[in-house]
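1. Below: sequence and its predicted model.
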Amino acid sequence: MFLMHKPSGDIVEVMDLEALFDPFRIEVEGRFHAGEEMQDPTGFRKSDMLFLSGEHMPRCWVDPHYKERRI
């Protein structure tokens, strides 16, 4: 899956989708898709990622307490 890295605006290929969907994980492994050579995988904070459309990730992917009621 491809997401956008907010600080740089570059596209990131997420390598571990299970980590992306797990709300208890704050970081995912991915690699930038910029330049001519394939980049080495590195860790990215999920809070620094957006969908390519600019939308934020679903709360159930980033907040372990998403089922709790907000008051």
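-> Right, received. Where do you want to start?
2. When you work out contacts or count neighbours from here on, use the C-alpha atoms and nothing else.
-> Fine.
3. measure the residue lying closest to residue 22 once chain neighbours are set aside to residue 26 for me?
-> When the adjacent residues along the chain are set aside, residue 22 lies closest to residue 61, with 5.7 Å between them (CA to CA, 6 or more residues apart in numbering). Distance of residue 61 to residue 26, computed by CA to CA, to the nearest Å: 9 Å.
4. wait, is residue 65 part of a strand?
-> No: counting by DSSP: H, G, I helix; E, B strand; the rest coil, residue 65 falls outside a strand, being coil.
5. try it against this one:
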Amino acid sequence: MLLKIKVSGSLVEACSLSELTDPCSKHIRVKQLRGYRNAKPVHLLKTDLVFVSGEELPNCWMEVNARGRRDSLARAS
């Protein structure tokens, strides 16, 4: 899956979709897309990445209790 680094706007490819969607993992291995050479994977924080469209990654991919927090916030208001 292609993603974009927030700060630089560079495109990267996620090495593992399961690693990307795992809320227990704060980092993900990605390959930078530069030229035609196969880049070595590097580790980046998920919080530094967005979809190519600029949209943030879903909370359920980032936080273990994302659903529980949302439900408790809804009940509190």
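-> Great, that's in hand. This one's a predicted model, so the numbers in the text were calculated from it and none came from an experiment.
6. returning to what we had before: burial count for the residue nearest to residue 22 of the first structure?
-> Residue 61 of the first structure sits with 18 neighbouring residues when counted by other CA atoms under 10 Å.
7. With the second structure overlaid, report how far the longest strand along the first structure is off on average.
-> As assigned by DSSP state E, the longest strand anywhere in the first structure is strand 27-32. Here strand 27-32 of the first structure, set against the second structure after superposition, deviates by a mean of 0.6 Å using mean CA distance after the TM-score superposition for the first structure.
8. Which helix or strand lies directly C-terminal to that strand?
-> Scanning forward in sequence from strand 27-32 of the first structure by DSSP states H and E, the next helix or strand is strand 42-45.
9. how distant is the next helix or strand after that following strand from the center of its chain?
-> Read in the C-terminal direction, the helix or strand following strand 42-45 of the first structure is strand 49-50, with elements assigned using DSSP H and E. On the basis of CA atoms, centre = their mean, to the nearest Å, the separation between the geometric centre of strand 49-50 of the first structure and that of its chain is 5 Å.
10. hmm, back to that, show me whatever sits in contact with both of residue 61 and residue 26 of the first structure.
-> Overlap of the contact sets of residue 61 of the first structure and residue 26 (by CA atoms under 8 Å, 6 or more residues apart in numbering) is empty.
11. Lovely, talk soon.
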